[in-house]
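[1] Quick one: sequence and predicted model below, then my questions.
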Amino acid sequence: MEVETMLYRHPDIAVAVVVAYPDERLGERACAIVVTKPGHRIDLPSIVAFMKEQKIAVQYIPEKLIVRDAMPTTPTGKIQKFRLRQMLADGEI
């Protein structure tokens, strides 16, 4: 996905995924879930500014950010997006 590729280019981000989360009005919205590089911090305004600098269309910019220490993965290391979506829907993250 183009948005995830863009997030990986951010100097503070080590791992990034974008998943949908439920929204009453629109059905769903985009949420960026990231793991930062050691010693780095990030917030949603800096991601929005970075993506605007990269000329990405505004409608593709995530509306929510969650910073985690690690992502749920399969035994082979693939990120389990379905688990992240379920955790968002259940309010666990």
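    That came through, no problem. Keep in mind that this is a model prediction, so the values were computed, not measured. Numbers count the residues shown, from 1 in each chain.

[2] When you work out contacts or count neighbours from here on, use the C-alpha atoms and nothing else.
    Noted.

[3] Residue 1: what's it in contact with?
    Neighbour list for residue 1: empty [criterion: Cα atoms under 8 Å, 6 or more residues apart in numbering].

[4] What separation do you get for it and residue 86?
    20 Å (Cα to Cα, to the nearest Å).

[5] Kindly report the same for residue 51.
    26 Å.

[6] okay, those two: which has more neighbours?
    residue 51 (21 against 15; other Cα atoms under 10 Å).

[7] Leaving out chain neighbours, which residue sits closest to the most centrally placed residue in the chain?
    For the chain, the residue nearest the mean C-alpha position is residue 32 (1.6 Å; Cα atoms, centre = their mean). Computed as Cα to Cα, 6 or more residues apart in numbering, the closest residue to residue 32 that is not its neighbour in sequence is residue 18, at 4.5 Å.

[8] Quick one: the strands in this structure, in order.
    For the chain, the strands defined by DSSP state E cover 13-23, 27-36, 64-67.

[9] quick one, which of those strands is nearest to residue 91?
    With Cα to Cα as the measure, strand 13-23 is the member of these nearest residue 91 (10.0 Å).

[10] For residue 69, list the residues it contacts.
    Neighbours of residue 69 in contact, by Cα under 8 Å, 6+ apart: 35-36.

[11] Next up, a structure to set beside the first:
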Amino acid sequence: MDEDGYIRITGRTKDVVIRGGENIPVVEVENLLYRYPGIIDVALVGCPDERLGERVCAYVTLDENSTDLTLDDVKTYLIQEKLSKSYLPEYLEVIEAMPRTASGKIQKFKLREQAKEVRLEPAKRG
């Protein structure tokens, strides 16, 4: 609980991003992105946002044959897969490797911390 009396859910139970009061189902989006050619790993986390609470950030790792992936590529693919536009990621970070536990699980809390430190610019709306 923070100083204002709000409770924030963190850790493994935090598999939704809450953007402007809407719950974004992270697993649904991740499962679609795992099918995208060239993507090896995916993790969606919430990036802090003053106005909406959180925005959706997709962290991905690519195979050695994939050198370029843009947020527009990801959005186009997800729309073609019939994902609701309100669930689309607003940021994309391509990283070399996901932070993992000793048992191999992605450590999303580390990605959330990274998202806080990096001032990401939201994609321009078209």
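    All right, it came through fine. Everything numeric here is computed off the predicted structure, so don't read it as measured data.

[12] TM-score of the superposed pair?
    The TM-score (TM-score structural alignment, normalised by the length of the first structure) is 0.95; 93 aligned residues with a Cα RMSD of 1.3 Å.

[13] What is the aligned counterpart of residue 52 of the second structure in the first structure?
    In the superposition onto the first structure, residue 52 of the second structure corresponds to residue 26 when matched by TM-score structural alignment.

[14] can you give me the helices for the second structure?
    Secondary structure of the second structure (DSSP state H): helices at 26-34, 71-80, 108-117.

[15] returning to that earlier point: next up, the contacts around the residue nearest to residue 32 of the first structure.
    Contacts of residue 18 of the first structure by Cα under 8 Å, 6+ apart are 3-4, 30-33, 62.

[16] Residue 21 of the first structure too?
    28-31, 85, 88-89.

[17] Let's see that with 6 Å instead.
    Residue 21 of the first structure makes contacts with 28-29, as judged by Cα atoms under 6 Å, 6 or more residues apart in numbering.

[18] give me the number of residues near residue 120 of the second structure?
    Residue 120 of the second structure: 14 surrounding residues under other Cα under 10 Å.

[19] same question, residue 11 of the first structure
    12.

[20] Pull up the gap between it and residue 70 of the first structure, please.
    Residue 11 of the first structure sits 18 Å away from residue 70 of the first structure when distances are taken as Cα to Cα.

[21] Also residue 22 of the first structure?
    22 Å.

[22] can you name the farthest residue from the center of the first structure?
    Outermost in the first structure, Cα atoms, centre = their mean: residue 75 at 21.5 Å.

[23] gap between the aligned residue in the second structure for that one and residue 114 of the second structure?
    Aligning on TM-score structural alignment places residue 75 of the first structure opposite residue 102 in the second structure. For residue 102 of the second structure, the distance to residue 114 of the second structure (Cα to Cα) stands at 20 Å.

[24] Ok, residue 61 of the second structure next?
    To residue 114 of the second structure, residue 61 of the second structure is 15 Å away according to Cα to Cα.

[25] Those two: which is more packed in?
    Neighbours per residue (other Cα under 10 Å) separate residue 61 of the second structure from residue 114, with residue 61 holding more: 18 against 12.

[26] which residue in the first structure lines up with that one?
    Matched by TM-score structural alignment, residue 61 of the second structure corresponds to residue 35 in the first structure.

[27] List the residues that contact that match.
    Listed by Cα under 6 Å, 6+ apart, the contact set of residue 35 of the first structure reads 14-15, 67-69.

[28] Same check on residue 88 of the second structure?
    Residue 88 of the second structure touches nothing, counting by Cα under 6 Å, 6+ apart.
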